[in-house]
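Trainee: Prediction below, plus the sequence it came from.
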Amino acid sequence: MMKLYFYTLLFVFIPGIVFAEDGSQLWLRYQSLPENQAKALSTVITSVACDEPSDNLAFGELQVAWRQLTGTELPVTRSVQEHSLVIGTKNSKLIQPFGLSKELQLLGNEGFIIRTMKHQGKDCLVLASEGETGVLYAVFNLLRTIQTVLPFPSSMNVKEKPAYKIRVLNHWDNPDGTIERGYAGYSLWKWKDLPGKLSPRYKEYARANASIGINGTVLNNVNASPEILSAAYLQKVKALAAVFRPYGIRVYLSVNFSSPAALGGLPTSDPLNKDVRRWWFAKAKEIYSLIPDFGGFLVKANSEGLPGPQDFGRTHADGANMLADALKPYHGIVMWRAFVYKSGMDDRAGQAYKEFLPLDGKFRSNVILQVKNGPIDFQPREPISALFGAMKHTPIMPEFQITQEYLGESNHLVFLAPLYKECLDSDTYCSGKGSTVAKVTDGTLFPNPNTAIAGVANIGEDTNWCGHHFAQANWYAFGRLAWNHELTSDQIADEWIKLTFNDKKEFVKPVKEMMLESREAAVNYMMPLGLHHLFAWGHHYGPEPWCAVEGARPDWLPSYYHKADSLGIGFNRTLSGSNSASQYNSPLREEYNDLSSCPEQLILWFHHVPWSYKMHNGLTLWEELCYTYDKGVQQVREFQKTWDRMEPYVDAQRFKEVQSRLKIQSKDAIWWKDACLLYFQTFSRQPIPFDIERPVNELDDLKKIKLNLQHHN
């Protein structure tokens, strides 16, 4: 088997010359500052004062970046000098004279202060935290400011702490190296090589996560193999944990609920069985003896055929609480996924609510329900899950998808910060107006010992980590919003562009506009107006609204969701239909139930709407559907034009690679438009408006397309 080796390449910036880049450095490129910027920076920071610099990870990161940014070395001192950068924890002898102890205590081990202060009449810049990880976060914050805020401020006063205590990536990686819904090559984790051989990319992965405040990683697929809990694999997990620990990252594992039987040889995995409980308690003790800072378990149970407590007549609470009890002595947590649905129910969108609401308040304090942003499955647009506004006595954590399972995989440029923000800023009305998903889950409205947020990772062994260069922005955006959900999509895109490419306004402005428009464009050319799950069978890459597979469950097929007929299209979830709209709090339930008040971007999610229904702009539903699909196609073509104009500002390698993906996206947008409009036209029997682009495909030809994308998984 051919071995692949990865190298971190360092490129030196020479004005007027753009060198090739492969994307391997992500947003940690530290490109040389222009002479005037470097000079201005050197007047504010002339040296660094630090305890034991040789053992200080934060100092090491600062010094490496400083060399690359300025071409100089920061002199190190053991005392505060004029214009010193003073870094350390609150216990540092250098930090103590500044009187920050009480402030830092309130910010915790991960929070930090960056403040311009005076010491014995000397101006200096102080980076301080209660813990070492907080100091590292402060250094990354400063380095981000140096590269994105121009001119560098002569005075700073920053005080931050994370919005969520646990900010975790979920890796759907399998022991054989494949990744479920992975589109950037095979897994980073080389299980066969571990624990003896450590890839240098493990450290780079940890650095990248620390730079945006991610502090946890679930190493394996939620469709978990019991093997991950074997003694041999725990030694491998221990080796990864040792690499990640200095960067403030804890490891977690997805566990298979049948592990006591499958791995331990017990005749049952019933959570109320004494031997089963004893097995889990012993397994927890074994794990923590190897990994004292192990984070806990992620569990997918009684969902899509996976085993769970319901197999034994028990509830989700019974299963989660058994695991929570085993982890509690070690301060571990259980993240119990609420992604459940059964065949034969009238509306998959309402099933999780029906299953979990009766259990509200019955979970242990170290259990968190992990709830997908929408009630179906990471669709391009969904309303928020009703569980966010229903579970008032149970900690809940949002789960977002960073990997683009339903958004063109690694071929489409779709910036997901607007999607994350749309969910986090949505009002649940669970405690009156202003009860946003963010406030429900971050401890603002319902104080909990643990608050958390998760993102399904898009990371693989591809040189640029994520397959598409712009897909890196979604990893970045998740981390930044997990740290501070009040950031705007504009702010995040602006940072990422400047860090990943350059800060030239001629480049930043148009590229940012493209990114901010890209998610809405994808909705437009895929599934506008509340349409959902029109994807092809299995791989979810392209359109197949006509999909019919013999013997398949109805809720695995697009017709279950779009319900197109001669009268209209859309899923009736109102009082006269499945009544899932009633799961939302007032005034949302009334708004969604009424066709005239339902937001048009969700109208087909909640209503079966006549083809001739008049939209707010005077167009019929059919006409609006046609114009919206066409708009999506035109938006992607504008992305192509925008990117082509950026060639002078981007290295040739990344320019051509992004350009190539945009060509694919443009073709796919036409594919989506033609497939959906030609198919739905067989029901509406109305003409496609003559002032939009004609279909270039025949419906019969589109129905013959069968992609084999197994190599992605």
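Mentor: Structure's in. What do you need? Numbers count the residues shown, from 1 in each chain.
Trainee: only C-alpha atoms for contact and neighbour calcs from this point on.
Mentor: Noted.
Trainee: which residues of the stretch 451-600 of the chain fall in helices?
Mentor: Counting by DSSP state H, counting those that start in this stretch, the stretch 451-600 of the chain has helices at residues 472-483, 489-500, 505-526, 559-562, 588-593.
Trainee: Tell me if I'm right that residue 114 and residue 161 touch.
Mentor: No - contact criterion CA atoms under 8 Å: residue 114 and residue 161 do not qualify, at 11.8 Å.
Trainee: of those two, who's got more company?
Mentor: Taking neighbours as other CA atoms under 10 Å, residue 114 and residue 161 compare with residue 114 leading, 24 against 21.
Trainee: okay, pairing it with this:
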Amino acid sequence: MFFVVCSFAVKADDGYRLWLKFDKVASASRYTSYAQSVSSEFPTSPILETARKELGQGLKGLTGIAPVAKSADGSIQFVKDATIPEEGFEIQVDKKVQVKVDGLSVLGRKYIRIKASSDRGILYGVFELLRMIQQEKPLADISSSPKVKLRMLNHWDNVMGTIERGYAGASLWKWYELPETVDPRYTDYARANASIGINAVSVNNVNASARFMTPEYLAKVKVLADVFRPYGIKLFLSVNFASPKLVGKLKTSDPLDPQVRAFWASKTKEIYAQIPDFGGFLVKANSEGEPGPQEFGRTHADGANMLAEAVKPFNGIVIWRAFVYAPNPNGDRFKEAYNDFKPLDGTFAKNVIVQVKNGPIDFQPREPFHPLFGAMPKTPLALEFQITQEYTGFSTNVFYQSILFKECLDSDTYQNGKGSTVAKVIDGSLGNDQITMMAGVANTGSDRNWTGHLLSQANWYAFGRLAWDHTLSSEKIADEWVKQTLTRDDKAAKTASDILMKSRDTYVKFTTPLGLHHVMGQGIHWGPEPWLERSQRPDWTSIYYHRADSVGLGFDRKASGSNALSLYHPAVAQQWLDPAKTDLNYLLWFHHVGWKEKLTSGRTLWDEFCYRMNSGLQEVKDLQKDWDSLQGKVDPEIFADVRGRLAAQQRESVLWRDAHLLYFQTYSKLPISYGTPARTLAEIKEIVRIYQLK
């Protein structure tokens, strides 16, 4: 199954094909001699057949020639090489060479050899070859292997078809139609993932329904696993820890209870009978009301190890999320996961990996790396990013997340001394971990273009590319995506890439400058609500985090405050310890700063706050102008859609600026030095209130 452009849509590009637009390239003649035939040293398999189909369709579209199959000596050869790491590949391009024919010197044929030790490596090599041709690059030798073993999308999709924090329509999975009706879109989704190296998918919400443990739903899940398998993708399930009670009708879900352990052993065996390559379980427990082992006086390790015991005979794994925090009005949510998990280091079973969010609060637009990275050397840790834009602009704001991802990956934890980056923690190179993983909360939905905002496709793409190779630069990834998705015109591509590269800082400036955090609207997390002071729990309010008063703004996390800085290695903490030397982007994360205190910018805190908020608004206007310059260079339907969303972003940036300046002015009592609010604070509060209505 491949992406097609239906007859009624040929006049415009609606974004459905993502970055897999195999339209003919201007330099097709450069590649045609390579596209004549294909041969393979591998035995046939579903994944190898996928590789053949992808190669054939891709070359047919890009060059106009579809390679014919040969038993040997094809112009493109799939070569088996046991020395290449699992899932890795090498591409060797043999140029024309002089050979003797009947005593005469003539030019020989060109060859491309895609070498791998597995059929999955061949599949990834095929996509790399097509990626080079799409960008009209000269073909060159390349060797590549994934940095982490599991490169996973976590879907927060629910049985009723909704998506928690989803902004691109309804769920991809039509549970009520499965297993009888299999939407071709499932195959298109798997194909897109395989093209960027994603090899694992958890299909349901971590706030899991126990319904997924019933025979009815396992039959549905099996169909998805069957669709994913030819693309090298393993299926995982999020599980409700109370399933023994809810499904098994037991009196308890205590992980040390023999009947509970027997339930999970039996249920796991049932799953593997239907899905032999089932990956394992993803678990959110004792977090935000979800059930877990602590209800029975047990630890997270007790719960994880019980499930690990159940999947061990089938080589499955358990992914246990570390996103836990107690509702402590006098504490600091920054410290909660560390306090729960640090004492458990070394107590988890060997087939358990602990999944840690990139930052200690909750996927904020800019956040320091989580202190657990660097604090659990005896436990494999997975890194969890949020691709869906819960706090980064929904589907109305452009926010290129590769920059955020790279900031975390490149942060130095000092776990084994200088150079112990988060990337090295999670790729296993510091601890020789046997399970390594990077996860991203998916941003896909039923919208025709998959991600709502078309430019948000770049975030899905960037996650896959960085999960494969975290050393890639954000600039390179942006350039790749733009040239495969929007335009091959060099000047226009540079403009589009620049929009992506500037977008993150722009968004931060008009929403959470200087390290301000968690000040969004309650419930749907839309828009600003810094005045939020009452909620179901204190750490769901805004005042818990910004700590604004007549003196200043920001959360003191030094020893004089919550002392969260002590959770980091001293060399890490040192960079944030002195407010006078702290990067202004993280200032309010760690310090309560006086309104009139002079910053390194030369402005006072209040003036810098006003300046950045107003600058962010102006930069959105600049992004609009940059995009307008692309008219005629990108597809008109795509152009119009993104243009409309940028206009919405400009409107929202005014709301954010005005809300923050007017609200925090009630504490600073100082004149607004940059920008003039368009509405009163009361009017803004009413707008935000209405948006929060159910």
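Mentor: Alright, I've got the coordinates. Because the structure is predicted, anything quoted here is derived from the model rather than measured.
Trainee: Columns distance to residue 658 of structure 1 and mean neighbour count on top of the helices of the stretch 451-600 of structure 1, output as TSV?
Mentor: Formatted as TSV, the helices of the stretch 451-600 of structure 1 follow (distance: least, CA to CA, whole Å; neighbours: other CA atoms under 10 Å):
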stretch	distance to residue 658 of structure 1	mean neighbour count
helix 472-483	12	26
helix 489-500	13	20
helix 505-526	12	21
helix 559-562	33	22
helix 588-593	39	19
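Trainee: So which of those is nearest residue 66 of structure 1?
Mentor: The closest of those to residue 66 of structure 1 is helix 489-500. By CA to CA, the value is 14.6 Å.
Trainee: average distance between the closest one and structure 2?
Mentor: Following the fit onto structure 2, the mean deviation recorded for helix 489-500 of structure 1 is 0.3 Å by mean CA distance after the TM-score superposition for structure 1.
Trainee: Mind putting the helices of the stretch 451-600 of structure 1 into JSON lines with distance to residue 121 of structure 1?
Mentor: Shown next, in JSON lines, are the helices of the stretch 451-600 of structure 1 (distance: least, CA to CA, whole Å):
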{"stretch": "helix 472-483", "distance to residue 121 of structure 1": "35"}
{"stretch": "helix 489-500", "distance to residue 121 of structure 1": "34"}
{"stretch": "helix 505-526", "distance to residue 121 of structure 1": "39"}
{"stretch": "helix 559-562", "distance to residue 121 of structure 1": "69"}
{"stretch": "helix 588-593", "distance to residue 121 of structure 1": "58"}
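Trainee: host element of residue 38 of structure 2?
Mentor: Following DSSP states H and E, the helix or strand that holds residue 38 of structure 2 is strand 37-40.
Trainee: what's the next secondary structure element after that strand?
Mentor: helix 46-63.
Trainee: name the helices or strands packed onto that next one?
Mentor: Packing partners of helix 46-63 of structure 2 (3 or more CA pairs under 8 Å, 6 or more residues apart in numbering; DSSP states H and E): helix 119-134.
Trainee: Just tell me the aligned range of the helix it packs on in structure 1.
Mentor: Counting by TM-score structural alignment, helix 119-134 of structure 2 lines up with residues 132-147 of structure 1.
Trainee: Could you do stretch 431-450 of structure 2 as well?
Mentor: On structure 1, the counterpart of stretch 431-450 of structure 2 by TM-score structural alignment is residues 446-465.
Trainee: Then stretch 178-195 of structure 2?
Mentor: The aligned range for stretch 178-195 of structure 2 is 194-211, by TM-score structural alignment.
Trainee: Can you give me the buried ones in the longest helix anywhere in structure 1?
Mentor: In terms of residue count, the longest helix belonging to structure 1 (DSSP state H) is helix 652-684. By 16 or more other CA atoms under 10 Å, the buried positions in helix 652-684 of structure 1 come out as 654-655, 658-659, 661-663, 665-666, 668-681, 684.
Trainee: Ok, stretch 184-198 of structure 2 next?
Mentor: By neighbour count on 16+ other CA under 10 Å, the buried set for stretch 184-198 of structure 2 is 186-198.
Trainee: out of these, which are inside strands?
Mentor: Applying DSSP state E to these, no entry is found in strands.
Trainee: Considering the residues you listed, which is situated nearest to residue 631 of structure 2?
Mentor: Nearest to residue 631 of structure 2 out of the buried residues of stretch 184-198 of structure 2 is residue 192 (CA to CA; 27.1 Å).
Trainee: how much space between that closest one and residue 394 of structure 2?
Mentor: Note on residue 192 of structure 2: its distance to residue 394 of structure 2, by CA to CA, to the nearest Å, is 22 Å.
Trainee: now do residue 411 of structure 2
Mentor: Using CA to CA, we find residue 411 of structure 2 at a distance of 26 Å from residue 394 of structure 2.
Trainee: out of the two, which sits in the busier spot?
Mentor: Of the pair residue 411 of structure 2 and residue 394, residue 394 is the one with more neighbours under other CA under 10 Å, namely 23 against 18.
Trainee: What is the corresponding segment of structure 2 for the longest helix of structure 1?
Mentor: So helix 652-684 of structure 1 is aligned with residues 636-668, judged by TM-score structural alignment.
Trainee: Same check on stretch 573-588 of structure 1?
Mentor: Counting by TM-score structural alignment, stretch 573-588 of structure 1 lines up with residues 557-572 of structure 2.
Trainee: Mind listing residues that contact the matching stretch?
Mentor: For stretch 557-572 of structure 2, contacts defined as CA atoms under 8 Å, 6 or more residues apart in numbering pick out 331-332, 334-335, 338, 371, 374-375, 412-415, 555-556, 573, 576-577, 589-591.
Trainee: Which residue of structure 2 is paired with residue 354 of structure 1 in the alignment?
Mentor: When structure 2 is aligned by TM-score structural alignment, residue 354 of structure 1 is paired with residue 339.
Trainee: and residue 447 of structure 1, how many neighbours?
Mentor: By other CA under 10 Å, the residues close to residue 447 of structure 1 number 14.
Trainee: again but with residue 576 of structure 1, I slipped
Mentor: Residue 576 of structure 1: 9 neighbours (other CA under 10 Å).
Trainee: now the residue lying closest to residue 105 of structure 1 once chain neighbours are set aside: how far from residue 427 of structure 1?
Mentor: Among residues not flanking residue 105 of structure 1 along the chain, residue 130 sits closest, at 6.1 Å (CA to CA, 6 or more residues apart in numbering). Per CA to CA, residue 130 of structure 1 is found 34 Å from residue 427 of structure 1.
Trainee: So between those two, which is more surrounded?
Mentor: residue 130 (26 against 23).
Trainee: Wait, that one touches residue 102, no?
Mentor: No - the criterion here is CA under 8 Å, and residue 130 of structure 1 misses it with residue 102 at 9.6 Å.
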